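Chemist: here are the coordinates; sequence isn't available:
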């Protein structure tokens, strides 16, 4: 079994960093449609996410902005990947993670793959479901904090988001260790 792991929200200034770990139950017929979540439309991501969730074992883990501020985004991303894998509770022959750093995971083999979210099907799948999951969270936060445009900016440091911070202030879910304005 191969497990793919990726994270989303690393460059955000609001909310958690979120990771997903994915193991396909069998080889699904939609693999040729998978790609890095950033290269797919919202509609395509949501469509593929539903297929992935039906055809894979998966787990999510998120690390709060408070922890990010304490341990930094790099360490928080690795921790999210580690926890997502542990939550799967399935032994894999090979664990592939997106990027160049390896989280603290006990596995027979583990490799970091630069641009893995564009190359490896399991990492592509993890990228997609993680992005859809985090985007849904940002839509929910937008209902609570509508002045910050989270439904649209998904927590990223857009001009509108930074302008909202200048006008309305920093929220408890903003990452204080990041350049906010």
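Modeler: All right, it came through fine. Because the structure is a prediction, the values reported are computed rather than measured. Residues are numbered from 1 along each chain as shown.

Chemist: CA atoms for contacts and neighbours, from now on please.
Modeler: Will do.

Chemist: Toward the C-terminus, what is the element adjacent to whichever helix in the chain runs longest?
Modeler: The longest helix of the chain (DSSP state H) is helix 121-144. Next along the chain after helix 121-144, taking DSSP states H and E as the criterion, comes helix 150-153.

Chemist: buried set for that following helix?
Modeler: Neighbour-count burial for helix 150-153 flags 150-151, 153 (criterion: 16 or more other Cα atoms under 10 Å).

Chemist: got another, please set it beside the one above:
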């Protein structure tokens, strides 16, 4: 019998159509192309195994919350504390108990393509999610820490159903109508918080890209409002916009200046 073509073997491996016994038989195939495919397959399997292990580890807080009798668990995170312009954005998300998304992580550790793909998947599969924006004028009035907490609380309050328990990235939130845990570096420790991190990051980035269309001189579509060298130079050259945070140290001197419209 003529052996299967290398292209056919590659397709079958990729689509998971071969049994373990059939894969073991392929190691006897002397063709270099087949052995190269098997090597790549091994590496992919190893990568998948590591992703599964990481996902299981990131479900530790969730499992404990379920064991304690909680039904709806929310992950909560915010992005945009550090930028000189734009809002701080928080997301809260309730995921089903059997939710699985290998590779989910702190949004800062993901590529833009991954974040966009994951955000779409999370929105499709979430029981509920809510995203809250607190603009720069509020940030300047109450400070960025309080604005971050307000954004988180608004995101949680908007969830339907309301959660029984919240897993929050680092920030203690008093006054919730549910129990909660504030987890240091929670976006790398909890699937729910990581999912909230992704939703918030994508939402804020999209908002800043829209702002770039109105103010193209500041590079908001790439710096997302952070104080890059180019952004600071643009401020020196063109002044500030109504979306800058005048309470932040580099912009104090512009607080009473005429704003760029």
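Modeler: The structure has been received and is ready for your questions. Note that the structure is predicted; figures quoted are calculated from it, not measured.

Chemist: quick revisit: the longest helix of the first structure vs the second structure, average distance?
Modeler: Superposing on the second structure and averaging over aligned pairs (mean Cα distance after the TM-score superposition for the first structure), helix 121-144 of the first structure comes out at 0.4 Å.

Chemist: Residue range in the second structure corresponding to that helix, please.
Modeler: The alignment of helix 121-144 of the first structure onto the second structure (TM-score structural alignment) covers residues 191-214.

Chemist: Figure out how far the matching stretch is from the centre of its chain.
Modeler: Centre-to-centre, stretch 191-214 of the second structure and its host chain are 8 Å apart (Cα atoms, centre = their mean, to the nearest Å).

Chemist: who does the longest helix of the first structure touch, helix- and strand-wise?
Modeler: The contact analysis (3 or more Cα pairs under 8 Å, 6 or more residues apart in numbering; DSSP states H and E) places helix 121-144 of the first structure against strand 2-8, strand 17-24, helix 42-55, strand 94-98, helix 150-153.

Chemist: For the longest one, name the packing helices and strands.
Modeler: If I follow you right, that is helix 42-55 of the first structure. Counting contacts by 3+ Cα pairs under 8 Å, 6+ apart, helix 42-55 of the first structure is packed against helix 121-144.

Chemist: what angle do the helix it packs on and strand 17-24 make?
Modeler: 140 degrees (axes from the mean of the first three to the mean of the last three Cα atoms, to 10 degrees).

Chemist: quick one: buried residues of helix 121-144 of the first structure?
Modeler: Within helix 121-144 of the first structure, the residues scored as buried using 16+ other Cα under 10 Å are 121-135, 137-139, 141-142.

Chemist: Now do the same for residue 112 of the first structure: its match in the second structure.
Modeler: Matched to the second structure by TM-score structural alignment, residue 112 of the first structure sits across from residue 182.

Chemist: Any buried residues in whichever strand or helix holds that match, and which?
Modeler: In the assignment (DSSP H and E), residue 182 of the second structure maps to strand 179-183. Residues of strand 179-183 of the second structure classed as buried by neighbour count (16+ other Cα under 10 Å): 179-181, 183.

Chemist: Okay, the match of residue 112 of the first structure and residue 172 of the second structure: tell me how far apart.
Modeler: 5 Å (Cα to Cα, to the nearest Å).

Chemist: With residue 160 of the second structure instead?
Modeler: Residue 160 of the second structure is 22 Å from residue 172 of the second structure, where distance means Cα to Cα.

Chemist: From the centroid of the second structure, which residue is nearest?
Modeler: residue 198 (1.7 Å; Cα atoms, centre = their mean).

Chemist: pretty sure that one contacts residue 120?
Modeler: No - with contact defined as Cα atoms under 8 Å, residue 198 of the second structure does not count as touching residue 120 (9.8 Å).

Chemist: does residue 176 of the second structure count as helix, strand or coil?
Modeler: Under DSSP: H, G, I helix; E, B strand; the rest coil, the three-state class of residue 176 of the second structure is coil.

Chemist: now it, nearest residue through space, not along the chain?
Modeler: Leaving aside its chain neighbours, residue 176 of the second structure sits nearest to residue 153 (7.7 Å; criterion: Cα to Cα, 6 or more residues apart in numbering).

Chemist: now the host helix or strand of residue 87 of the first structure: which residue numbers in the second structure?
Modeler: Secondary-structure assignment from DSSP H and E places residue 87 of the first structure in helix 73-88. With TM-score structural alignment applied, helix 73-88 of the first structure matches the range 144-159 in the second structure.

Chemist: In the second structure, what residue corresponds to residue 7 of the first structure?
Modeler: When the second structure is aligned by TM-score structural alignment, residue 7 of the first structure is paired with residue 78.

Chemist: sec struct for the counterpart of residue 247 of the second structure in the first structure, please.
Modeler: Applying TM-score structural alignment, one finds that residue 247 of the second structure aligns to residue 177 in the first structure. Classification of residue 177 of the first structure using three-state DSSP returns coil.

Chemist: how many other residues sit next to residue 177 of the first structure?
Modeler: Per other Cα atoms under 10 Å, the neighbour tally for residue 177 of the first structure reads 15.

Chemist: Same check on residue 63 of the second structure?
Modeler: Each residue near residue 63 of the second structure was counted by other Cα under 10 Å, and the total is 13.
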